[in-house]
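In: no FASTA, just this:
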């Protein structure tokens, strides 16, 4: 008599006589390097190889396989007969030195619990020879990739990637940028109606607050953003458990409703920018045209390359830097808001070399671009917050769709 404990492949040690069993579980067709795992609901195969290493024939060998987490895929022409989750077969005769192979095909169960735990399919195999009393016991298994494990790992990646960026964006939205001057350099009088005037007032408030939009410091918004951050952080940091894949769509939908106020704020700032951009475009075009008439066509071309195409949004810093170069700045434009201080100083340094009309046009263009620059600063912060919340929830949903394939 011999016994076998089987993973894949495995064999039973045998005496010089009697029945020997080898069990080989075939890997899935799509196996990648590393531990073999199967997909829930897929078919898997175990090859049961019987040998007679004795000197006498073995007759009426009874083979019985009990399955868990798998269903026998038995057809009408199969060697196996099925009784629930148990299959049986009989080997009539196995001659000395002979061998016979019985393939066992199963369909792996896709139940949520077994899939989430990564239990997969298991088979307990028992073969006996009634005449001699020989009995072999062996096992086979087809592990299913754990949905909960895979989803848990994906959530950790989101926690240290997308979610970390969201937290940084929310923190930044509540703090002023102390490197900014706290005021605008140029004076600008809007003449494009109420919407443009509102955009100018808003941009000047952003300048005075050093980039801070007071919307994000109100008690209501601080509480909501803080609560969302806490809830998402707890979710992403939870321990792995079998039901981790459940309820994701419902939970993210609830949070998405609260995120709407942040996307709305980003939209409001975008609307401010759109209304002021027309005034900025007109002011830059006027200053460029006058500069081109007085200094040659190259100035207008330079500014055009920096964002004055009718189909593109103006890049305020680029356009202001180009205008500054047109009045003789040779040191190169400074970064950020300091550019507008340099523009003011450049206009003063030019003195009488600048005709009054051109000076006025340049000053108005710089003023419009300065306010547009502050609107872009506010828009970037608002978009980072809104996009951070939405992007984190989208990442969770995508991770769920990708990893939770176990029926949950």
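Out: Arrived safely, thanks for sending. Small disclaimer: the values here were computed from a predicted structure and weren't measured.

In: drop to CA atoms for contacts and neighbour counts, all remaining ones
Out: Noted.

In: SS state for residue 48?
Out: Following DSSP: H, G, I helix; E, B strand; the rest coil, the label given to residue 48 is strand.

In: wait, residue 376
Out: Assigned state for residue 376: helix (three-state reduction, three-state DSSP).

In: who's in contact with it?
Out: Counting by Cα atoms under 8 Å, 6 or more residues apart in numbering, residue 376 makes contact with residue 273.

In: could you redo the last one with a cut-off of 10 Å?
Out: 203, 211, 269-270, 272-273, 315-316, 370, 382 (Cα atoms under 10 Å, 6 or more residues apart in numbering).

In: now swap in residue 283 and tell me
Out: Applying Cα under 10 Å, 6+ apart, one finds that residue 283 lies in contact with 277, 289, 361-369.

In: quick one: which of the contacts of residue 376 is nearest residue 227?
Out: Proximity of the contacts of residue 376 to residue 227, judged by Cα to Cα, is greatest for residue 382, which lies at 17.9 Å.

In: For residue 395, which non-adjacent residue is spatially closest?
Out: Distances taken as Cα to Cα, 6 or more residues apart in numbering place residue 158 nearest to residue 395, at 7.0 Å, with adjacent residues excluded.

In: And for the one you found, the neighbour number?
Out: 21 (other Cα atoms under 10 Å).

In: could you pull out the strands for the chain?
Out: Taking DSSP state E as the test, the strands found in the chain are 10-11, 19-25, 43-52, 58-68, 70-72, 81-83, 86-94, 99-108, 121-129, 134-142.

In: Does anything pack onto the fourth one? Which helices or strands?
Out: Contacts defined by 3 or more Cα pairs under 10 Å, 6 or more residues apart in numbering; DSSP states H and E place strand 58-68 against strand 43-52, strand 81-83, strand 86-94, strand 99-108, strand 121-129, strand 134-142.

In: could I get those as CSV with mean neighbour count?
Out: Conversion of the helices and strands packed on strand 58-68 to CSV gives the following (neighbours: other Cα atoms under 10 Å):
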stretch, mean neighbour count
strand 43-52, 20
strand 81-83, 15
strand 86-94, 17
strand 99-108, 18
strand 121-129, 21
strand 134-142, 21
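
In: Next up, a structure to set beside the first:
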């Protein structure tokens, strides 16, 4: 059962567009997920973390050799800033795993958010580098498995039972924040009508918020929501670079909402125990979750590329941010879903991430716009 649940979660976490639909209304999608085949490969936390670092190094190595991805070009800097965050947080996770500290969980969760941000910011570049895309997807697979199998959320889900008083209160806070988010999105939608890419991002954020508001007060739904918030935070941070100067202040409000959530989440995470023997358990790798980097990347190269991503400056001036946002407005490729995207092939197979969620067609929820 644990492996089956992880398949559902990984499919949802590894994609840009979360499909929040009811299994009762989509028997074909449910059957397709249930038939996900094992590859015969297994991996524990240490192996998957190394896979993630290797995929990141391979991605950086190929990106650095691509002149189109020159980190000095303003429109490439958001991508490189995301890469920096991924590398930084994977190193934190590695240190945390070695010391069996909460840095392991924080590093993986933050890397997962940064990887989602990276997929959004990749669309701003003009690169069609297949190797960068391939390794970016493998990074996403490794992080999704780490997040859904080797986390305090996974441990809490395994324990089962009813939500604690603290968890119920936290869930209500999250739902309150989602209502605030919907209110801000409603205002931003009018400003983003001429920006197809940003309009797409706002629609996804709106769908996620409405989905969370419909979740029942159960452990499965609560844990699924925590996973979904990884994606939501990554989207908010990634789309920051799409926002025009005149209404950037409105976007900052969205970022403040997710910062408040992270503060509340830390309170829950520090209160939950973890059985560290779990990190030595090997879990199945399913088809579509490939984490093996095919090209040769030595340990020396992994450390070298990590060092580059962590120490190189990708800071953007206000003028550069404005230039990127303005150029993005008229770039049709940024908003398109094509083979040059880092979105996974499993995008169309994802389904509801909780076992007991109600119907959610992904459309607008007339009662949950939040108002102004």
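Out: The structure has been received and is ready for your questions. Please read these numbers as outputs of a predicted model, since none were measured by experiment.

In: Let me see the TM-score of these two.
Out: Put the two chains on top of each other and the TM-score (TM-score structural alignment, normalised by the length of structure 2) is 0.26; 140 aligned residues with a Cα RMSD of 5.8 Å.

In: if we can go back for a sec, mind listing which of the contacts of residue 283 of structure 1 are in helices?
Out: Judged by DSSP state H, those include 277, 289, 361-369 as members of helices.

In: Now which of the contacts of residue 376 of structure 1 would you call buried?
Out: By the neighbour-count criterion of 16 or more other Cα atoms under 10 Å, the contacts of residue 376 of structure 1 include these buried positions: 203, 211, 269-270, 272-273, 315-316, 370, 382.

In: host element of residue 41 of structure 2?
Out: Assessed by DSSP states H and E, residue 41 of structure 2 sits inside strand 38-43.

In: Counting neighbours, show which residues of the next helix-or-strand element following that strand come out buried.
Out: Once strand 38-43 of structure 2 ends, the next helix or strand along the chain (criterion: DSSP H and E) is helix 45-64. Along helix 45-64 of structure 2, the positions that meet the burial threshold by neighbour count (16+ other Cα under 10 Å) are 45-64.

In: correct me, but residue 61 of structure 1 touches residue 129?
Out: Yes. Using Cα atoms under 10 Å, residue 61 of structure 1 is in contact with residue 129, at 4.8 Å.

In: intersection of neighbour lists for these two?
Out: In contact with both residue 61 of structure 1 and residue 129: 19, 91, 135, using Cα under 10 Å, 6+ apart.

In: ok, the closest residue in space to the last one that isn't next to it in sequence to residue 320 of structure 1 distance?
Out: Same thing as residue 135 of structure 1. What sits nearest to residue 135 of structure 1 in space, not counting adjacent residues and going by Cα to Cα, 6+ apart, is residue 128, at 4.2 Å. For residue 128 of structure 1, the distance to residue 320 of structure 1 equals 90 Å [Cα to Cα, to the nearest Å].

In: ok, now residue 167 of structure 1?
Out: According to Cα to Cα, residue 167 of structure 1 and residue 320 of structure 1 sit 33 Å apart.

In: And for residue 88 of structure 1?
Out: Counting by Cα to Cα, the gap between residue 88 of structure 1 and residue 320 of structure 1 amounts to 84 Å.

In: same deal with residue 172 of structure 1?
Out: Residue 172 of structure 1 is 26 Å from residue 320 of structure 1, by Cα to Cα.

In: The helix or strand encompassing residue 119 of structure 2 - contacts with which helices or strands?
Out: Secondary-structure element containing residue 119 of structure 2, defined by DSSP H and E: helix 103-122. The contact analysis (3+ Cα pairs under 10 Å, 6+ apart) places helix 103-122 of structure 2 against helix 45-64, helix 77-99, helix 130-149, helix 219-238, helix 248-271, helix 332-335.

In: what angle sits between the first one and helix 77-99?
Out: Here helix 45-64 of structure 2 runs at an angle of 160 degrees relative to helix 77-99 (axes from the mean of the first three to the mean of the last three Cα atoms, to 10 degrees).

In: Give the other helices and strands that helix 45-64 of structure 2 contacts.
Out: Under the contact rule (3+ Cα pairs under 10 Å, 6+ apart), helix 45-64 of structure 2 is packed against strand 38-43, helix 77-99, helix 103-122, helix 130-149, helix 299-311.

In: Could I get those in a markdown table, plus columns for distance to residue 285 of structure 2 and mean neighbour count?
Out: What follows is the helices and strands packed on helix 45-64 of structure 2, written out as a markdown table (distance: least, Cα to Cα, whole Å; neighbours: other Cα atoms under 10 Å):
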| stretch | distance to residue 285 of structure 2 | mean neighbour count |
| --- | --- | --- |
| strand 38-43 | 5 | 14 |
| helix 77-99 | 20 | 23 |
| helix 103-122 | 18 | 26 |
| helix 130-149 | 9 | 25 |
| helix 299-311 | 23 | 16 |
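
In: which one of those lies closest to residue 181 of structure 2?
Out: Distance to residue 181 of structure 2, taken as Cα to Cα, is lowest for helix 103-122 among these, at 17.7 Å.

In: could you measure residue 286 of structure 1 against residue 255 of structure 1, distance?
Out: Separation of residue 286 of structure 1 from residue 255 of structure 1 (Cα to Cα): 48 Å.

In: Please disregard the earlier target; I meant residue 93 of structure 1.
Out: Distance from residue 93 of structure 1 to residue 255 of structure 1, counting by Cα to Cα: 67 Å.

In: so residue 167 of structure 2 sits right up against residue 225, yeah?
Out: No. The pair formed by residue 167 of structure 2 and residue 225 falls short of the contact definition of Cα under 10 Å, at 11.8 Å.

In: between those two, which one's more packed in?
Out: Regarding residue 167 of structure 2 and residue 225, a neighbour count based on other Cα under 10 Å identifies residue 225 as having more, with 22 against 18.

In: wait, isn't the more buried one in contact with residue 210?
Out: No. Contact between residue 225 of structure 2 and residue 210 fails when scored by Cα under 10 Å: they sit 11.6 Å apart.

In: Give me the buried stretch members for the longest helix anywhere in structure 2, please.
Out: Under DSSP H, the helix in structure 2 containing the largest number of residues is helix 165-191. Within helix 165-191 of structure 2, the residues that qualify as buried by neighbour count (16+ other Cα under 10 Å) are 167-168, 170-171, 174-175, 177-186, 188-189, 191.

In: hang on, residue 118 of structure 2 packs against residue 236?
Out: No. With contact defined as Cα under 10 Å, residue 118 of structure 2 does not count as touching residue 236 (11.4 Å).
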